Structures are given as structure tokens and as C-alpha cells.
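Asker: Next come a sequence and a model predicted from it.
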Amino acid sequence: MRVVIQRCKRARVTVEGKVTGEIGSGLMVLVGVTHEDTEKDAKYLADKVAGLRIFEDEEGKMNRSVTDAGGSVLSVSQFTLYGDARKGRRPSFIEAARPEQAEGLYEAFNAFVRANGLEVQTGVFGADMDVELVNAGPVTILLDSRE
């Protein structure tokens, strides 16, 4: 399982003109699932997201988690995190899990983040989404449960 975490001032997901998820200060998290992933991967990354210290403390050092900072999480499923563009010009998505597997693990990830005491807003799994974000910093972190 892979996540791209972006510290943000605000973020929003719109599907067919309707806002499905919106947060102020917090983390925008793009979530990708591969074939071998299990709920163990989802829990590991959810705990990392909740505890990752990428918010500044009073001294300006990245020493606070989203929980410490009182932020929220906007979680968006994104199978393209498993795109492989090493050969040719069109990416292969063979490493991305099928939707019937990925959706359950995406929902498990969100439940585990919520279990850490965080508000979680979401996009719509499998939908064509418009994602808006004001990246703070910018701070962008890539985590993979297998690496």
C-alpha cells in the first residue's frame, strides 16, 4: 500500500460538481493499493499518517503530528500510485489492485485513521474526481508499507 501525504492549508474533492470531502488545515492523503496488501498494511500506514510529525511546533521545527496540530485528513483513493512508466510512454497499472479488493482496503485505511481520533473526509472510490489543494510548505511525503 502506498500513500502520498501532503500537508495542506485546505483541500477539497468534487465529484460531478458536488463537494464530497473538504478540510481546512491537515493532510491530503492519496491512497494506492496493490495485490498483496492486507488490513495490516492499511493499519500500519494509517498509524504512520496519524503520527507523522510534519507540522511545526512553537520553535518552527517539524515536531507535531496532524493530531497534535488539531488537523483533519482528506483521503482520496488513487490507483495511479501503482503506475509503472519505465517502459514505453503509457503507464501500466498491472500492480494496482482490482477495485473489488482495493475499495475494502481503502475503507479499512480510513477507519484506522479515524480510530486514531482524526476526522476523515473522503472522495468517492472509483469516481472521476476534481481535487483541489493548497499545499503548506510545500511538504509532501511518500510512504509505502512494503519499503
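Answerer: Cool, the structure landed.
Asker: Every contact and neighbour count from this point should use C-alpha atoms.
Answerer: Will do.
Asker: Just the buried residues of stretch 8-21, please?
Answerer: By 16 or more other C-alpha atoms under 10 Å, the buried positions in stretch 8-21 come out as 8, 9, 10, 11, 12, 13, 14, 21.
Asker: alright, now check it against this:
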Amino acid sequence: MRFDELPRDWAQRPITDPDVFEGVVDLIVTEQSRSDGAIYLLLCHPNRHLLQPICLPDEPRRMDVGEVLDGVRLLLTEVSRHDVRDVVMVIARPGRVTPTPRDRDLRAAFEGACRGAGFTLHAVAIAALDDVAVLPAEGDCAAA
């Protein structure tokens, strides 16, 4: 789904609603972030409605998963001070939305960082230049 196909009531729905999830990600993630690489933390209210998107730079060709994870952990620690505990993460990168080994490593790292900080990771998506797709957990066939 593209952002221009979102239903009018998308903001009243949980961000993980399968009928709006990919469109909301498409709306939030900029073309520049997709070209350069970035990690988005979409902070959510407990009901999974979007609270605030935050963008961290990620240069997929130069940064390893550990470097990305350091920034994510620091941000989660700071955000937790404000009683936010629900998050969706997006990997913005050039190329296709077909998951790569790095995407899977990032998802596993996000899961660990969220567990360690007391957050619930509700979903992970990949936003590429021409598409958005859910990145399911290993062995999970369900979307968002």
C-alpha cells in the first residue's frame, strides 16, 4: 500500500493494523532516508497508535549492526524515561524490499534491545525506494 491509498481514518487505527501499516510506513519514511539508509523508531501509545517517529542514520554499506544497535539502545533508554514502551521499527534502505541477512540481523538486534529496555516491539518493516514490506520474525508467516 502506498501512502496515498491510506483510508481517511488511518490515524485513528493502530499502526500495526494490516490495512494501514505499510501505507503509514510509506508516508513517514522519506525518499532521502531510503536512498541513504536509516532506522526509524515509530514510538506508539499503548493502544499502538502512532505517537512520534524518530529517524536514526544508518549507512548500510558502512555501519555494522552493532553500531546501529548502540544508537537504538541509547534512544530506547531515553524514551523509556517518558513512560513510552511500545515501538515499531523500520529499516529504510536502497534496493528491493526482499529481506537480506543484514535485515534479519537488525530485526534480531531490535528484538534483543527492546527486551532489554522493557519495550514491546510490535512490528518491523523494510522501506525500500519503491516499496514497503513487513519483515516477519524468524519462522513467523504473519504480517504486522
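Answerer: Cool, got the structure. Source: prediction; values computed, not measured.
Asker: Kindly provide the TM-score of these chains.
Answerer: Superposed pair, TM-score by TM-score structural alignment, normalised by the length of structure 2: 0.44. Supporting alignment: 92 aligned residues with a C-alpha RMSD of 4.0 Å.
Asker: Where strands are concerned, which of the buried residues of stretch 8-21 of structure 1 count?
Answerer: 8, 9, 10, 11, 12, 13, 14, 21 (DSSP state E).
Asker: and the last one, what is it in contact with?
Answerer: Read it as residue 21 of structure 1. Listed by C-alpha atoms under 8 Å, 6 or more residues apart in numbering, the contact set of residue 21 of structure 1 reads 12, 13, 14, 74, 121, 122, 123.
Asker: So the fourth one is in contact with residue 122, correct?
Answerer: Yes - at 5.5 Å, residue 74 of structure 1 counts as touching residue 122 under the criterion of C-alpha atoms under 8 Å.
Asker: what are the ranges of the strands in structure 2?
Answerer: In structure 2, the segments counted as strands under DSSP E are 38-44, 50-57, 86-92, 120-127, 132-134.
Asker: The first one versus strand 86-92: what angle between them?
Answerer: Translated: strand 38-44 of structure 2. 160 degrees (axes from the mean of the first three to the mean of the last three C-alpha atoms, to 10 degrees).
Asker: just checking, what packs against strand 38-44 of structure 2?
Answerer: The elements that strand 38-44 of structure 2 packs onto, with contact taken as 3 or more C-alpha pairs under 8 Å, 6 or more residues apart in numbering; DSSP states H and E, are strand 50-57, strand 86-92.
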